Each structure stands twice: as C-alpha cells, then as structure tokens.
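Q: With the sequence up front, the predicted model follows.
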Amino acid sequence: MEDNVFRAIEQKKVSAQIIDQVKTLIASGKLKPGDALPPERELMKVFNVSRPTLREALNALSTMGFVKMAQRQRTRVRSLVPSNITEPLHRLLKEDMSTSLELIESRTIIERGNARLAARRATDADIAKLERCLVSMRAKLEAHDSVTEDDAEFHIAIAEAAHNKIQTHLMFSIYDLLKEKVGLCYMNDEKMAILDQHQSIVEAIKARDEQQALTRMEEHLSYVESLLNRLIAKESSVKQ
C-alpha cells in the first residue's frame, strides 16, 4: 500500500456546520431572498449552540453575502445577485428615470419565462400564495393604502412558482430596484386595471395555460411600461 493514502480526519467547527446548513437551504431554494431567519434565541435552541457560536456563523454568512444583519432586526437572506451590480444601478435609477425603462425591458424578458414556467410547475401552495397577494392588494387599494411592497411580492411569488431559484434571486434584486418606480403607477386611476391584470395572470397559471400566462404577463408589463413612459414625459416637461 502506498504511503499517505489516508488523510487525517478534520474536526469541523460547529459554526462551520451552521454555515453549511444555511447555504444548503439557500441553494435548495428552501430559504428565499428576503426570508427572515428565526430569532437568535430560537436558532440557538434549534442548533443547540451558544450565542457566540451562532453569531460567529451569522457574521461569516453576512461577510460571504448570503445574509443581511441589522441591529434590532431579524437576519434576512440576501439576493445572490452581487451588491456591486445593484448599487450602481440604484444610483442611476435615482438620477435618470428613463433607466427604469431599460430595467423593465430586462424584467420583461425574465418574467415572460417565469409566467410560463409557473403555469407548468406551480404547486397548489404557490397558487394559494398568489391568490393571497391579490386579496391583500385589493383590500389595500380599496383602503387607499400603499401596495408597492405587495406588487413586488406578487411578481417574486410568480418567480418562486417557477421553481428556479436563480430566477427568484434575480427578480428579488430587480424589484428591490424598481418597486418605488412601479409604485408610482398605483397613484393614478389605472391602479385597479393593474390589479385586474394580475388576476388574469393568476387565472392563466391556475389553468396551467403556459402560452396564456406568457401573453397576459407581456400585456401587463407593456401596460406598466406605457404608464412609466407617460410619467417620464410629464417629469421632463416639468423640468423644462
């Protein structure tokens, strides 16, 4: 037998095991971008570890870019899209509203596929989540409350229903950038029309009609794009 065939057994640190678990859950899609991890006390109990060990693992995950930590807030899963891509985009969107239209073009390409895949792959639980989003949005619109977060949640839920974790992370990042601009579309008389379009997309997904889901998503995004075009034109005329 050759020398050095065997290797020493490595005793893996407990914090490293926690890191591996969280990364595996993110990779499998069981933990999605924006999901809050349980409170620290609960995690300590689940993992059967001390606070310093848990903190060591969470800090490492934060440094790696998998989670976001903030004081007095739950630790949340981050998008896998690097912040060095999204942060410059965020600045551009603030300075030039027309950049939003380019991002919406990119979103349209992704969301067409998401709608089609969701019609093929959505589970009953996925469809129930989409329907809850519609109910929440209708109630808030009738109460004249903001639905900016709900709109983002709806479109991200479609990405989740497509069961492609890369698409989900991409959509989370896109809507994090776009939600303020898209929210402006709900400040006019067309807001109920947008909700009806959402309803029609869900109906197509529920009917497992891939082509209809794709078509209705295209119609919806085209409508939102036209609203934003009008807002940009109005903003330009005010500046002149």
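A: That came through, no problem.

Q: Please make it C-alpha for all contacts and neighbour counts, starting now.
A: Noted.

Q: and the longest helix seen in the chain, how far out from the chain's middle?
A: Criterion DSSP state H: the longest helix present in the chain is helix 210-239. Mean C-alpha position of helix 210-239 versus that of the full chain (CA atoms, centre = their mean, to the nearest Å) differs by 20 Å.

Q: Likewise for stretch 78-88?
A: Counting by CA atoms, centre = their mean, stretch 78-88 comes out at 12 Å from the chain centroid.

Q: Which residue ranges of this protein form strands?
A: Along the chain, counting by DSSP state E, strands occupy 67-68, 76-77.

Q: Reformat those strands as CSV; add distance to residue 198.
A: Below are the strands of the chain laid out as CSV (distance: least, CA to CA, whole Å):
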stretch, distance to residue 198
strand 67-68, 30
strand 76-77, 26
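
Q: Redo those strands as CSV? Include mean neighbour count.
A: Shown next, in CSV, are the strands of the chain (neighbours: other CA atoms under 10 Å):
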stretch, mean neighbour count
strand 67-68, 22
strand 76-77, 21
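
Q: Of these, which is nearest residue 164?
A: Smallest distance to residue 164 across the strands of the chain (CA to CA): 16.5 Å, for strand 76-77.

Q: dropping in the other structure now:
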Amino acid sequence: MIDKRKSEALFEAMPPTGRLADAVSQSIAGALLEGRIAPGEALPSEGEIAREFGISKPIAREALRQLAGVGLIHTQQGKVARAKALNGEPLDRFYGYAVRSSLKRLREANEMRRVVETGIAQLAAERRAPEGIARMEEATQLMRETILEPGGFTECDIAFHLGMAAATGNSMIKVQMEGLGSIQREVSELFSRRSNRTKADWEHTIARHEAVLEAIRAGAVEAARASIEAHYEAADLASLEVAGDPGPGGPRA
C-alpha cells in the first residue's frame, strides 16, 4: 500500500475545469504512467482518494472505474485497486470484436495495421534496441520449428512483430502492437488455414520475416520499409482473399 504520508506528492493537481471524475482519473493516470505507482502496487482507498482531492466517494469510485476500463488498474469488490503494467489488452479486446464482426472490419483493421507497422519497421531500423532484435531472432527460429503447425506458427508470428515494436525502444509503440494482436492472429490464422498451402509457402513466409529482421538489424531504414511492405503484399493481403469463405465462426462480409 502507498504510504499515506506520501500521497500529497503522488498525484498532480487536478485541472481547474472539466468533470471531477475525469480530472481525478487523469491525475491518477499520470502517477501510473510515470511510474510513481508501480505495477502491482495498491492505490489509496476510495475514501483516501476522496479526501486527497476534496471530492465525494462516488466521484472517486467513478474515477477508479474509468481507469479500470482502460486497463490501467485492477479492481475487485471489497479490495483496494491495484496498478497494472501498461499493456495493449483493452485495444486487443476492441480489435478482436471488430475483426470477428465482419470481413469489412477485418480488411479495414488489417489496412490500418499495415500503415502502422510500416512506420514501426522504419523506426526499429533507426534505433535497433537489442531486446527487440533478440526477440525477433528467437521468433524466426521458432517459426522454423513450427512449420505446418498453424497455431504455434501464429504465436511465433505475433512474437516477431512484438519484437519489432520492442526494437523501437518506444513503450507506446509496444502497447499499440500488443493491441493489434487480435488483428494479426485473425489474419495469420486465415493464411495458415488455406487448404493449398505447401511447406514451401511456409518457408517463404519465414524468409520474408528474416528479410525484415536483417534490414532492421543492419539499420537499413528504407530496406526495412520495403521488406515489411513486401511481407504484407505476399502474406496478409493474400490471406484476406480466402476470408470470403471463413468457415464456422469466422468473420462475415
């Protein structure tokens, strides 16, 4: 639990205008995002928050509800709220609903992902954070071990793109890429489920990932952009062509 004596320095002053619950949640969010409250750490109680900000307990409760809704804290009835590690889970849930709702939404989401990841690949080539490159290398190796295994291969694919985000050294990009996981999983699974996919097709997919990795590892910004574009043209867009016959539970146009 946070030391009550430190609570005054914990939160920034509320802005003078706007809804009280919004202002309180923004102040607490600032403490969470800047690391003044660590993941897993308990927040002050509703009563303590109310006293700190000079508000009622229902307003404090609403502020905490807002923070829980965007995934910054975990709340449970009868227990104090706790900070969560910053991640893309709320975005991932939203995109999951969207891409499973219709083929149109899947196409739109994948188009958005393509635009986003092109920029990510370029920034990753500029910065080349070692942790991200190591994760990309591990993912490509595991892809070779999961050839012809759609489920395992999809998870390796997702891990590769998360590694690419980590290679930028940008925490907001990492969260965004985590949020795109549902889109990537749906597209990758569609591609992997094609009845006419050969082992050579799987190997070509790995080769495209290795080309992206090599460009980023070499710091070749333009090559990174070209490689990720080529990957999309050959893989993701092809998979959407077979999405018109999604099978049970798949997205419908």
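A: Looks like it arrived, so ask away. These numbers come from a predicted model, not from an experiment.

Q: Work out the TM-score between the chains.
A: Superposed pair, TM-score by TM-score structural alignment, normalised by the length of the first structure: 0.66. Supporting alignment: 199 aligned residues with a CA RMSD of 3.9 Å.

Q: picking up where we left off before, just tell me which of the strands of the first structure ends up closest to residue 210 of the first structure.
A: strand 76-77 (30.2 Å).

Q: For residue 133 of the second structure, list the residues it contacts.
A: Residue 133 of the second structure sits next to 163-164, 166-167, 213, 216-217 when contact means CA atoms under 8 Å, 6 or more residues apart in numbering.

Q: Let's have those residues in a markdown table, adding neighbour count.
A: Formatted as a markdown table, these follow (neighbours: other CA under 10 Å):
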| residue | neighbour count |
| --- | --- |
| 163 | 26 |
| 164 | 32 |
| 166 | 28 |
| 167 | 29 |
| 213 | 26 |
| 216 | 30 |
| 217 | 24 |
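
Q: which position in the second structure aligns with residue 103 of the first structure?
A: Taking TM-score structural alignment, the alignment pairs residue 103 of the first structure with residue 109 from the second structure.

Q: Quick check: the residue nearest the centre of the first structure vs residue 213 of the first structure, distance?
A: Nearest to the mean C-alpha position of the first structure, by CA atoms, centre = their mean, lies residue 172 at 2.4 Å. From residue 172 of the first structure across to residue 213 of the first structure, the span is 20 Å (CA to CA, to the nearest Å).

Q: ok, of the contacts of residue 133 of the second structure, which one's closest to residue 144 of the second structure?
A: Using CA to CA, residue 213 comes nearest to residue 144 of the second structure of the contacts of residue 133 of the second structure, at 14.7 Å.

Q: thinking the closest one is in contact with residue 139, fair?
A: No. At 10.3 Å, residue 213 of the second structure does not count as touching residue 139 under the criterion of CA atoms under 8 Å.

Q: So the residue nearest to the centre of the first structure versus residue 103 of the first structure, what's the distance?
A: Distance of residue 172 of the first structure to residue 103 of the first structure, computed by CA to CA: 13 Å.

Q: Tell me the spatial nearest neighbour of residue 159 of the second structure, not counting adjacent residues.
A: Using CA to CA, 6 or more residues apart in numbering and skipping the chain neighbours, the partner closest in space to residue 159 of the second structure is residue 139 (6.0 Å).

Q: What is the neighbour count of that neighbour?
A: Using other CA atoms under 10 Å, residue 139 of the second structure has 25 neighbouring residues.

Q: One more: residue 99 of the first structure?
A: 15.

Q: ok, the spatially closest residue to residue 105 of the second structure that is not a sequence neighbour - contacts?
A: Using CA to CA, 6+ apart and skipping the chain neighbours, the partner closest in space to residue 105 of the second structure is residue 99 (5.4 Å). Counting by CA under 8 Å, 6+ apart, residue 99 of the second structure touches 105-106, 109, 182-183, 186, 251.
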